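In: With the sequence up front, the predicted model follows.
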Amino acid sequence: MKKILITGANGQLGQSILEQSKKYNEIECFFATRNELDITNENLVNQYFEDKLFDFIINCAAYTAVDKAEDDYNNAYLINAKSTELLAKVTNQKSIPFIHISTDYVFDGTEAKPRLETDLTNPIGVYGQTKLQGEELALQNNPKTIIIRTAWVFSRFGNNFLKTMLKLFKEKESISVVSDQIGSPTNALDLAKAILDIISKDELKYGIFNYSNEGECSWFEFAQKIKELSGASTEIIPVSTSAYPTKAKRPAYSLLDKSKIKEVYQLDIPTWENSLKDELNQII
């Protein structure tokens, strides 16, 4: 039995891992609330792990308020970078593999081609900067680190684009959605399954990996598919990014190349359309 500790357990990925773990007889998941484990406090982190034995740590905790982060660098850094360093250090001391979740925002999104793990990073906002710093600190402090970069995460859990659209479809006759940002939506349950499949392997390969669902779309196309599958009647109006200004810049092209994770870990990745359909069947 492999014992897994998940930080950020209340987020949509943490909840998705809990849901998917029910299908794995050889995996037992443990969750630490913020009161039980303050990952920003070095002394408390070290104390927590003194008498506890885990086979893996999955760090799903993150400061994800992209716009708010622009005026809140210290807290974004504390959660996305410093706490990652503390977890990497303590897991390294105990020789525990460390899985850390990162983001497409480490890239600037200026090139219209799927990004490889080895491509030059260039975050254009505080959220991306602090997540990249977290990646670097994790890899520096624990050689048994697996970084998984993902994008456009949705699910039945937490707050995300899918649930926002379903709410707006009930409230509005028409909405505007950005049509010139391109990426691939990621069902948190598919990502959770991928993580648990990796943990189940007899041999691990460490380093940086990309994961999202297959296919690509704009936010507008994503919204249109949600509308189609949910049977909503709300009019969706495509708009440019410039017509919808935000505090933080978003990458215009966020597609991630998943060749490496598919080859190394032999993963079968669903299309975002099929995965969205499956998820809506659980919600509606």
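Out: Happy to help now that I have it.
In: going forward, measure contacts between C-alpha atoms and count neighbours the same way
Out: OK.
In: mind checking the SS state of the nearest residue to Ile101 once chain neighbours are set aside?
Out: The shortest distance from Ile101 to any non-neighbouring residue, by C-alpha to C-alpha, 6 or more residues apart in numbering, is to Ile148 (5.0 Å). Following DSSP: H, G, I helix; E, B strand; the rest coil, Ile148 is assigned to strand.
In: Give me the neighbour count for Ile148.
Out: By other C-alpha atoms under 10 Å, 22 other residues sit near Ile148.
In: next up, a second structure to put side by side with the first:
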Amino acid sequence: MMPLSTRANKEIVLRAVEELLNNYDVRPSFLGTNEFANCFLNGVMLFDIADSLQEPGIWKKKKNKPEKPPIDYGSRIANVSKKLGLGYVVLSSPYISGLKDGGASYLAHYVKQFKKENPKTIIETTVPFELSSNHLVFLLKEKPDVVSFKIIYDQKGKGRLRKLLRAIKTVRKVSKEKPIRVIFSINEKTRPSEIFGALRSIRKSGADMVVLQASKPESQISEDIFETYAREAYNLGFKHVISKPKPNIAFDLPEFISSIM
């Protein structure tokens, strides 16, 4: 972690961090929020490839081809995380439908750059489960320390779940030991029996960590239900479970990290 003077207050430190990020032209998730500040103070930072584009979060179309991410983004993230003394970095990407490999080659290239230039920091790669098995295997050759998937379980949840299970099985074929984490967002209308069934399938496919959360901040799903889901997940054999309407990334991720070290 970056050495902090006893006189330096939180605001001064964060301004210095933001200046460093600007110098490297990288934009982590939640920048400017308390969530970002708490993540940093816990040695964690999250990056989404889409945020590196001219229109953050959007794949900009040019002549029917999406704008391509910068080729050295992984290197920039590696150097920033090294200078800040981060212990854990999460690098995620949406599925890029305009590219034949869904963007797998970019994500793989970034992981390769990162591990070459900053091998001491743990890197978790959040992978779009829509990737084909071949493209996913290509990405896994760069050996991210942790692989994670995100899924929203709503009216289209069953179709997404089938793709997710295939992706988890592909990872497990490549590596029997690699931690696999699933971030599972739940819709208010989803029945508990469906969640229990999905958890069983996810665990059986090979995932060993799960985060259960509400798909929307204003969700009315009770905390008691999430506690029930957590008990069921542990009963199914998950090694680490976070289950609450709105997980606190800054504090939940360090707990998760300690469970895999």
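Out: Ah, there it is. Just so it is clear, the model here is predicted, and its values are computed rather than measured.
In: TM value for the aligned chains?
Out: Here the TM-score for the pair of chains, by TM-score structural alignment, normalised by the length of structure 2, is 0.37; 145 aligned residues with a C-alpha RMSD of 5.4 Å.
In: that older thread, am I right that the residue nearest to Ile101 of structure 1 is in contact with Lys131?
Out: No: applying C-alpha atoms under 8 Å, one finds Ile148 of structure 1 not in contact with Lys131, separated by 11.5 Å.
In: what do those two both touch?
Out: 102-103 (C-alpha atoms under 8 Å, 6 or more residues apart in numbering).
In: what number of residues lie near Lys170 of structure 1?
Out: The number of residues packed near Lys170 of structure 1 is 11, by other C-alpha under 10 Å.
In: Now do it against Leu280 of structure 1, distance only.
Out: From Lys170 of structure 1 over to Leu280 of structure 1 the distance is 15 Å, taken as C-alpha to C-alpha, to the nearest Å.
In: and if you look at Ile147 of structure 1?
Out: For Ile147 of structure 1, the distance to Leu280 of structure 1 - C-alpha to C-alpha - is 29 Å.
In: try Thr84 of structure 1
Out: Shown here: Thr84 of structure 1 relative to Leu280 of structure 1, a distance of 33 Å by C-alpha to C-alpha.
In: between these two, who's got more neighbours?
Out: Applying other C-alpha under 10 Å to Thr84 of structure 1 and Leu280 shows that Thr84 carries more neighbours, namely 28 against 18.
In: Pull the number of nearby residues for Gln282 of structure 1.
Out: 10.
In: sorry, that was for Ile12 of structure 2
Out: 11.
In: mind checking which helix or strand it is in?
Out: helix 10-24 (DSSP states H and E).
In: the helices in structure 2, which residues?
Out: With DSSP state H, the ranges of helices along structure 2 come out as 10-24, 34-41, 73-84, 104-117, 133-140, 157-174, 192-205, 223-235, 249-260.
In: Tell me which of these approaches Thr126 of structure 2 most closely.
Out: Thr126 of structure 2 lies closest, by C-alpha to C-alpha, to one member of the helices of structure 2: helix 104-117, at 9.4 Å.
In: quick one: that closest one to helix 133-140, angle?
Out: Counting by axes from the mean of the first three to the mean of the last three C-alpha atoms, to 10 degrees, helix 104-117 of structure 2 lies at 20 degrees to helix 133-140.
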